[in-house]
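Trainee: With the input below, show me the fold.
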Amino acid sequence: MRRARVAYGGVIHEAIEWGNQLKLADGRVVGEDEIMWLTPIEPRTVFALGLNYADHAAELSFDAPSDPLVFLKGPNTLIGHQAYTRRPADVTYMHYECELAVIIGETARNVQKEDAYKYVKGYSVANDYAIRDYLENYYRPNLRVKNRDTCTPLGPWLVDVMDIADPMNLRLTTHVNSELVQEGTTADMIFDIPSIIEYLSSFMTLNENDVILTGTPKGSVNTVVGDVVVTEIEGIGRLVNTIIGEEAFTNR
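Mentor: Purely as a prediction, here's the structure:
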């Protein structure tokens, strides 16, 4: 089942996919053009992996890491489907990153790999923009690279874990203005989902609605104001995002 959170009539609703429409928890059926998409869950801690695809590491002239490279993201980075991402006026290189998002379903501590999927609620699509102008070290991205407001679209759906037979064999693509610019597969992750959950839960507690962004394959290129970026993962969904400039946030 595909689940969503939407705003309709000034109220936040849980919803499910209903053909080409959405069915709200109160039974009403509404069109996609009638609602505002929110992130499919209210995220708690958001973990993001760097260099988790060997081809992307090679693209950046780095060796594949021997341990997961993990950083955290603040809540203001996250926006929903069909929302707008702000591109700072002073940057020269801002690129998308199509990523499989893993949503934790229950409290997890000291989880073994073979049990890891028991703690997963479901999956979503994320687009974790990076601003290379601010990058100091690929292994330790600073806050300005990965914690900009509006720079992590997430959604549109939360897909139940039982509906994805093999999350480690899904095709990922990114289109910019309808042109295919990135293509890969989750099979190429260096650290798979069970390994990541085992690693994180070995030293900290994971909670329901924690989110793990699992990295991106090669193919990241610069984007500019006006670009429509579509990140899509097989069986999970199609996430649409538009880049806008600083002037949209300036009061005159």
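
Trainee: contacts, neighbours, all on C-alpha from now
Mentor: Will do.

Trainee: what's the span of stretch 18-36, first residue to last?
Mentor: Start-to-end span of stretch 18-36 (C-alpha to C-alpha, to the nearest Å) is 16 Å.

Trainee: Could you check which helix or strand contains G184?
Mentor: strand 179-185 (DSSP states H and E).

Trainee: Identify each buried residue in that strand, please.
Mentor: Going by neighbour count (16 or more other C-alpha atoms under 10 Å), the buried part of strand 179-185 is Q182, E183, G184, T185.

Trainee: Equivalent analysis for stretch 32-40, please.
Mentor: Counting neighbours by 16+ other C-alpha under 10 Å, stretch 32-40 gives I35, M36, W37, L38, T39, P40 as buried.

Trainee: hang on, the earlier thing: rebuild the buried residues of strand 179-185 as TSV, extending it with distance to F191.
Mentor: Below are the buried residues of strand 179-185 laid out as TSV (distance: C-alpha to C-alpha, whole Å):
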residue	distance to F191
Q182	20
E183	19
G184	15
T185	13
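
Trainee: mind listing the strands for the stretch 151-252 of the chain?
Mentor: With DSSP state E, counting those that start in this stretch as the criterion, the stretch 151-252 of the chain has strands at 152-160, 171-176, 179-185, 211-213, 228-233, 237-244.

Trainee: export the ones you listed to a markdown table and tack on distance to A116?
Mentor: Shown next, in a markdown table, are the strands of the stretch 151-252 of the chain (distance: least, C-alpha to C-alpha, whole Å):
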| stretch | distance to A116 |
| --- | --- |
| strand 152-160 | 15 |
| strand 171-176 | 22 |
| strand 179-185 | 20 |
| strand 211-213 | 13 |
| strand 228-233 | 21 |
| strand 237-244 | 23 |
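
Trainee: show me where the stretch 101-250 of the chain has helices.
Mentor: Assigned by DSSP state H, counting those that start in this stretch, the helices in the stretch 101-250 of the chain fall at 143-146, 193-201.

Trainee: mind giving me JSON lines with those and columns for mean neighbour count and distance to V224?
Mentor: Below are the helices of the stretch 101-250 of the chain laid out as JSON lines (neighbours: other C-alpha atoms under 10 Å; distance: least, C-alpha to C-alpha, whole Å):
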{"stretch": "helix 143-146", "mean neighbour count": "17", "distance to V224": "16"}
{"stretch": "helix 193-201", "mean neighbour count": "20", "distance to V224": "32"}
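
Trainee: What about the buried residues of stretch 32-40, which are in strands?
Mentor: M36, W37 (DSSP state E).

Trainee: can the buried residues of stretch 32-40 go into a markdown table with extra columns for distance to N241?
Mentor: What follows is the buried residues of stretch 32-40, written out as a markdown table (distance: C-alpha to C-alpha, whole Å):
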| residue | distance to N241 |
| --- | --- |
| I35 | 16 |
| M36 | 13 |
| W37 | 11 |
| L38 | 13 |
| T39 | 13 |
| P40 | 15 |
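
Trainee: Pick the one among the buried residues of stretch 32-40 closest to N177.
Mentor: Nearest to N177, judged by C-alpha to C-alpha, of the buried residues of stretch 32-40 is W37 at 20.8 Å.

Trainee: One more, please, to line up against the first structure:
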Amino acid sequence: MKIARLKINDKIYSGFIEEEYLITKEGAIKIENVKWLPPCEPSKIIGLALNFKEHAEELGLSMTEDPIIFLKPNNTLIGHLENIIYPKGAKFVHYEGELAVVIGSKCKYVKENEALNYVLGYTIANDVTARDFITNFFRPPIKAKGFDTFLPLGPFIVTRDEIDDETEFEITTKVNGDVKQKGNTKTFIHSIPKVIAFLSSFMTLYPGDVILMGTPRGISPLKANDLIEITIDKIGTLANRIVEEN
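Mentor: Predicted structure coming up:
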């Protein structure tokens, strides 16, 4: 099932996608002239840093035994096809194509071998970052990752029952049609079950919460009018364009 949230004529609809229609409680709505919204409304968004070995090497940083995590504020959320605003004063803003895990049920103190039972499904994220404001990667990069529009998410959530292998997703990031990132989640340093077990050992996870699982190597600067397309097999493509801040 593909779960989506759309805005049509100032009204928000939630449902699941069948071909060209969103199936809602009100009936079937054709997907045209719509605004794509983030497919869930998380109470929190948790990001992982350095979860691909090659990305850690790219940045010249060492890996750690436990996941390196940060919180991404909700003001960053935008949907598929919305514009990413390039903030004034920044000189090095870049994309980060990532698999996003969406929690399906409340959980705490989850065992690693039971962790996937609490997952609703998967979607695509672009963890946009202004690297100008990262001086120490082991301190929370709140400003670097917290600008408005810095987390495109979507277009929809693909539920677990449609995923044949939850350990292997191919991630491809393109900028203006050129491939910039290619990676596979089978090379994660910290697996999805391990991360859920780790997080739930000290915080309650709620339905709709999002976990950003980290990006592969290949980051590079963006500029106004760039089009970023992130494709993850078994899910789809998330596309957003960069615009300058007014």
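
Trainee: quick one: TM-score?
Mentor: Here the TM-score for the pair of chains, by TM-score structural alignment, normalised by the length of structure 2, is 0.96; 246 aligned residues with a C-alpha RMSD of 1.2 Å.

Trainee: Verify the stated contact: G184 of structure 1 with M168.
Mentor: No. The pair G184 of structure 1 / M168 is not scored as a contact, 11.6 Å apart, by C-alpha atoms under 8 Å.

Trainee: want to throw the helices of the stretch 101-250 of structure 1 into CSV with distance to E136 of structure 1?
Mentor: Putting the helices of the stretch 101-250 of structure 1 into CSV (distance: least, C-alpha to C-alpha, whole Å) gives the following:
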stretch, distance to E136 of structure 1
helix 143-146, 9
helix 193-201, 25
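
Trainee: Compare the ones you listed and give me the one nearest V211 of structure 1.
Mentor: For V211 of structure 1, the closest of these is helix 193-201, at 10.8 Å, according to C-alpha to C-alpha.

Trainee: Quick one: residues contacting the residue nearest the centre of structure 2.
Mentor: Centre of structure 2 computed as the mean C-alpha position; nearest residue by C-alpha atoms, centre = their mean is A125, 2.2 Å away. Going by C-alpha atoms under 8 Å, 6 or more residues apart in numbering, A125 of structure 2 touches E96, G97, E98, L99, A100, L151, P152, L153, G154, L212, I230, L238.

Trainee: Can you tell me the residue that sits opposite it in structure 1?
Mentor: When structure 1 is aligned by TM-score structural alignment, A125 of structure 2 is paired with A126.

Trainee: Excluding covalently adjacent residues, which one is nearest to its match?
Mentor: Spatial nearest neighbour of A126 of structure 1, excluding adjacent residues (C-alpha to C-alpha, 6 or more residues apart in numbering): L154 at 4.5 Å.

Trainee: ditto for V110 of structure 2
Mentor: Using C-alpha to C-alpha, 6+ apart, the closest residue to V110 of structure 2 is A197 (5.1 Å).

Trainee: Which of the buried residues of stretch 32-40 of structure 1 sits closest to R144 of structure 1?
Mentor: Among the buried residues of stretch 32-40 of structure 1, and counting by C-alpha to C-alpha, the member closest to R144 of structure 1 is T39, at 21.9 Å.

Trainee: Can you give me the end-to-end span of stretch 132-147 of structure 2?
Mentor: 12 Å.

Trainee: what helix or strand is I23 of structure 2 on?
Mentor: Going by DSSP H and E, I23 of structure 2 is part of strand 21-24.

Trainee: That strand: average distance to aligned residues in structure 1?
Mentor: Comparison of strand 21-24 of structure 2 with structure 1 after fitting gives an average deviation of 3.7 Å (mean C-alpha distance after the TM-score superposition for structure 1).

Trainee: got the contact list for that strand?
Mentor: A4, Y13, S14, G15, F16, I17, A28, I29, K30, I31.

Trainee: now stretch 228-237 of structure 1
Mentor: Contacts of stretch 228-237 of structure 1 (C-alpha under 8 Å, 6+ apart): 96, 98, 100, 123-127, 155-159, 164, 170-178, 238-243.

Trainee: Quote the end-to-end distance of it.
Mentor: 16 Å.

Trainee: Check stretch 215-225 of structure 1 too.
Mentor: End-to-end distance (C-alpha to C-alpha), stretch 215-225 of structure 1: 24 Å.

Trainee: can you tell me which residues contact the closest residue to N207 of structure 1 other than its chain neighbours?
Mentor: Among residues not flanking N207 of structure 1 along the chain, T107 sits closest, at 4.4 Å (C-alpha to C-alpha, 6+ apart). Residues in contact with T107 of structure 1 (C-alpha under 8 Å, 6+ apart) are Y119, T205, L206, N207, E208.

Trainee: can you do 7 Å?
Mentor: T205, L206, N207, E208 (C-alpha atoms under 7 Å, 6 or more residues apart in numbering).

Trainee: just those residues now: which is nearest N52 of structure 1?
Mentor: L206 (20.0 Å).

Trainee: coming back round to it: just the buried subset of the contacts of T107 of structure 1, please.
Mentor: L206, N207, E208.

Trainee: so the first one touches G105, yeah?
Mentor: No. Judged on C-alpha atoms under 7 Å, L206 of structure 1 makes no contact with G105 at a distance of 9.2 Å.

Trainee: Overlap of the contact sets of those two?
Mentor: Counting by C-alpha under 7 Å, 6+ apart, nothing touches both L206 of structure 1 and G105.

Trainee: Tell me which of the strands of the stretch 151-252 of structure 1 sits nearest to L60 of structure 1.
Mentor: strand 179-185 (14.9 Å).

Trainee: who's in contact with the closest one?
Mentor: By C-alpha under 7 Å, 6+ apart, strand 179-185 of structure 1 touches N169, L170, R171, L172, T173, T174, H175, P217, K218, G219, S220.

Trainee: The fourth one and V11 of structure 1: what is the separation?
Mentor: It stands for L172 of structure 1. 33 Å.

Trainee: list the contacts for the closest residue to N113 of structure 2 other than its chain neighbours?
Mentor: Distances taken as C-alpha to C-alpha, 6+ apart place P193 nearest to N113 of structure 2, at 6.9 Å, with adjacent residues excluded. Listed by C-alpha under 7 Å, 6+ apart, the contact set of P193 of structure 2 reads E112, N113, A115, L116.

Trainee: Report how many residues lie close to the second one.
Mentor: Under the neighbour criterion other C-alpha atoms under 10 Å, N113 of structure 2 is assigned a count of 10.

Trainee: And the contacts of stretch 228-237 of structure 1, which of them are buried?
Mentor: Buried among the contacts of stretch 228-237 of structure 1 by 16+ other C-alpha under 10 Å: 96, 98, 100, 123-127, 155-159, 164, 170-176, 238-243.

Trainee: This completes my enquiry, with thanks.
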